[in-house]
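*Asks:* what follows is a protein structure lacking sequence information:
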């Protein structure tokens, strides 16, 4: 009986920690899709490709420092898979992370659609796409399926490799968010004309469910290509990088132990002269 109580006590905090991570991933993905897709749908005509690229990059940058210490701020099933394959993520949480990311993306896409419908004349997700990804006639510049597939694989490779390197135990502490946010901006600058840039199956799933049509029929590419790119990034990372100590992304995105202790302790009292 006593052993059962001990096991229950150990399991409860572990389950609570897992749920906190899943919730953080859902919130982070929500912010990424709301910021990036929202910028494309609601302000794309004013800010252009450059503005949308920065909207995605800045959204991710903010979330790395907001939820990174909790969950690692993957906010992308491809990143989660890449980290798992590189040995930096516990595979027991794979399903929970991916489900949370997809839920966050779907809710964000729904919120963007609700806001867009309030514009004069309304908004049709099916007709206007809701920032969904596509190739061929669904590509912003008409790029074919082959070019789109290659672009998504290579750009996801770049994203996941950057995440792996920036969260390495030897990387400068506290700067992972800057590198990851900037590389996502760069990726969008290259990829928006080709596919509207996915590199993230959850980001593609959310708008596609509301847009339907080509966005839903072509969704397979924006699931398979990013996962393939993540697998390549993991293989290259393992080949060229052999750290002495392996740490998780969440641990790498935290401040140093000394910095955290100082924050918790608060400002020291200044001795006043008697």
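*Replies:* Good, I have the coordinates. Computed from a predicted model, the values in this text were never measured in an experiment. Numbering: from 1, shown residues only.
*Asks:* CA only for contacts and neighbour counts going forward, please
*Replies:* Will do.
*Asks:* residue 162 contacts residue 184, doesn't it?
*Replies:* No. Between residue 162 and residue 184 no contact is recorded; they are 9.5 Å apart, counting by CA atoms under 8 Å.
*Asks:* where do the strands sit along the stretch 51-200 of the chain?
*Replies:* Taking DSSP state E, counting those that start in this stretch as the criterion, the stretch 51-200 of the chain carries no strands.
*Asks:* what are the ranges of the helices in it?
*Replies:* With helices called from DSSP state H, counting those that start in this stretch, the stretch 51-200 of the chain shows them at 77-85, 94-116, 125-128, 145-166, 176-195.
*Asks:* tell me which of those helices sits most buried.
*Replies:* When you average the neighbours per residue for each of these (mean count of other CA atoms under 10 Å), helix 77-85 leads with a mean of 26.
*Asks:* and it, what does it pack onto?
*Replies:* Using 3 or more CA pairs under 8 Å, 6 or more residues apart in numbering; DSSP states H and E as the contact criterion, the elements in contact with helix 77-85 are helix 94-116, helix 145-166, helix 201-211, helix 221-240.
*Asks:* JSON lines for those, including distance to residue 51?
*Replies:* Compiled in JSON lines, these are given as follows (distance: least, CA to CA, whole Å):
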{"stretch": "helix 94-116", "distance to residue 51": "17"}
{"stretch": "helix 145-166", "distance to residue 51": "19"}
{"stretch": "helix 201-211", "distance to residue 51": "18"}
{"stretch": "helix 221-240", "distance to residue 51": "22"}
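*Asks:* structure B:
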């Protein structure tokens, strides 16, 4: 079987990142808070999916598209995953710019589509309501910059370990996308109140500028922290579980 072309890999990352941002952030924008009124008009009740539903939505986007295109591009959908894969030797460094560009472009298009659909609701105000990430007054629960930074680094590092481990040639075949999707679900269950959960610079970029309300100014955190976490995870896995070696040159050449 021929290896996927560079265009196919870039297209897979673009589509996968679009789906992740559209599905995950869309669930937060459209479905997290839905209030219905009783027939007599005397009471209201919650129909929204809440934090649990949003966390599951992010996990499901990864599971579904990873099964669809992992054999094409590796199904990163995340600049931090791509960086960690390059550090660990799973991806040639020359492929990193194309992956990053396609991921950010896919996230931005998803953000645009989310806003176009949302503005069809009378009274919808995009400012502060586009599922952006933030710290301080823009954190869902008011967590500080330090707390958000630590959480994003730590969770991204563990995410990389799960990704690299579940896609290792020694791991049970066929379960990688499921493990990665469940891991992302768990990450969101932990950190939605902290930062609205990024662990993915493309996800954060995709909605920040449509959200406004301080999100563009805080976006740097959701690039720097996940990328640091990606490097840490990309170093830890091969050092601990692949005979203590960083076979960056060898495996990157093998995968080229």
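*Replies:* Sure thing, it's come through. None of these values were measured; they are calculated from a predicted model.
*Asks:* hang on, the earlier thing: any chance of the helices of the stretch 51-200 of the first structure in a markdown table with distance to residue 13 of the first structure as columns?
*Replies:* What follows is the helices of the stretch 51-200 of the first structure, written out as a markdown table (distance: least, CA to CA, whole Å):
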| stretch | distance to residue 13 of the first structure |
| --- | --- |
| helix 77-85 | 23 |
| helix 94-116 | 16 |
| helix 125-128 | 42 |
| helix 145-166 | 28 |
| helix 176-195 | 28 |
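*Asks:* what's the closest of the ones you listed to residue 202 of the first structure?
*Replies:* Between residue 202 of the first structure and the helices of the stretch 51-200 of the first structure, the tightest spacing by CA to CA is seen for helix 94-116, at 4.7 Å.
*Asks:* so what touches that closest one?
*Replies:* Under the contact criterion CA atoms under 8 Å, 6 or more residues apart in numbering, helix 94-116 of the first structure has outside partners 21-23, 25-31, 33-34, 37-38, 41-42, 75-77, 80-81, 84, 122-123, 125, 130, 202-203, 205-207, 209-210.
*Asks:* mean offset of that helix relative to the second structure (after superposition)
*Replies:* Between helix 94-116 of the first structure and the aligned residues of the second structure, the post-superposition mean distance stands at 0.5 Å (mean CA distance after the TM-score superposition for the first structure).
*Asks:* so where in the second structure does that helix end up aligned?
*Replies:* When helix 94-116 of the first structure is aligned against the second structure using TM-score structural alignment, it corresponds to residues 96-118.
*Asks:* on that earlier part again, now a ChimeraX select for only the buried ones of the contacts of helix 94-116 of the first structure.
*Replies:* Those of the contacts of helix 94-116 of the first structure that meet the burial criterion (16 or more other CA atoms under 10 Å) are gathered into one ChimeraX selection, given here:
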select :21,22,23,25,26,27,28,29,30,31,33,34,37,38,41,42,75,76,77,80,81,84,123,125,130,202,203,205,206,207,209,210
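*Asks:* contact partners for the spatially most central residue of the first structure?
*Replies:* The first structure has residue 75 as the residue nearest its centroid, 2.9 Å off, counting by CA atoms, centre = their mean. The neighbourhood of residue 75 of the first structure, defined by CA under 8 Å, 6+ apart, consists of 25-26, 28-29, 32, 101.
*Asks:* what about the second structure, which of the residues you listed hold up?
*Replies:* Compared against the second structure with both residues aligned by TM-score structural alignment, their matches' CA atoms under 8 Å, the contacts of residue 75 of the first structure retain 25-26, 28-29, 32, 101.
*Asks:* what's the closest of these to residue 196 of the first structure?
*Replies:* Relative to residue 196 of the first structure, the closest of those is residue 32; by CA to CA it sits at 14.6 Å.
*Asks:* mind telling me what element the residue mapped onto the closest one from the second structure is part of?
*Replies:* Aligned counterpart of residue 32 of the first structure in the second structure: residue 20 (TM-score structural alignment). Using DSSP states H and E, residue 20 of the second structure sits within helix 6-26.
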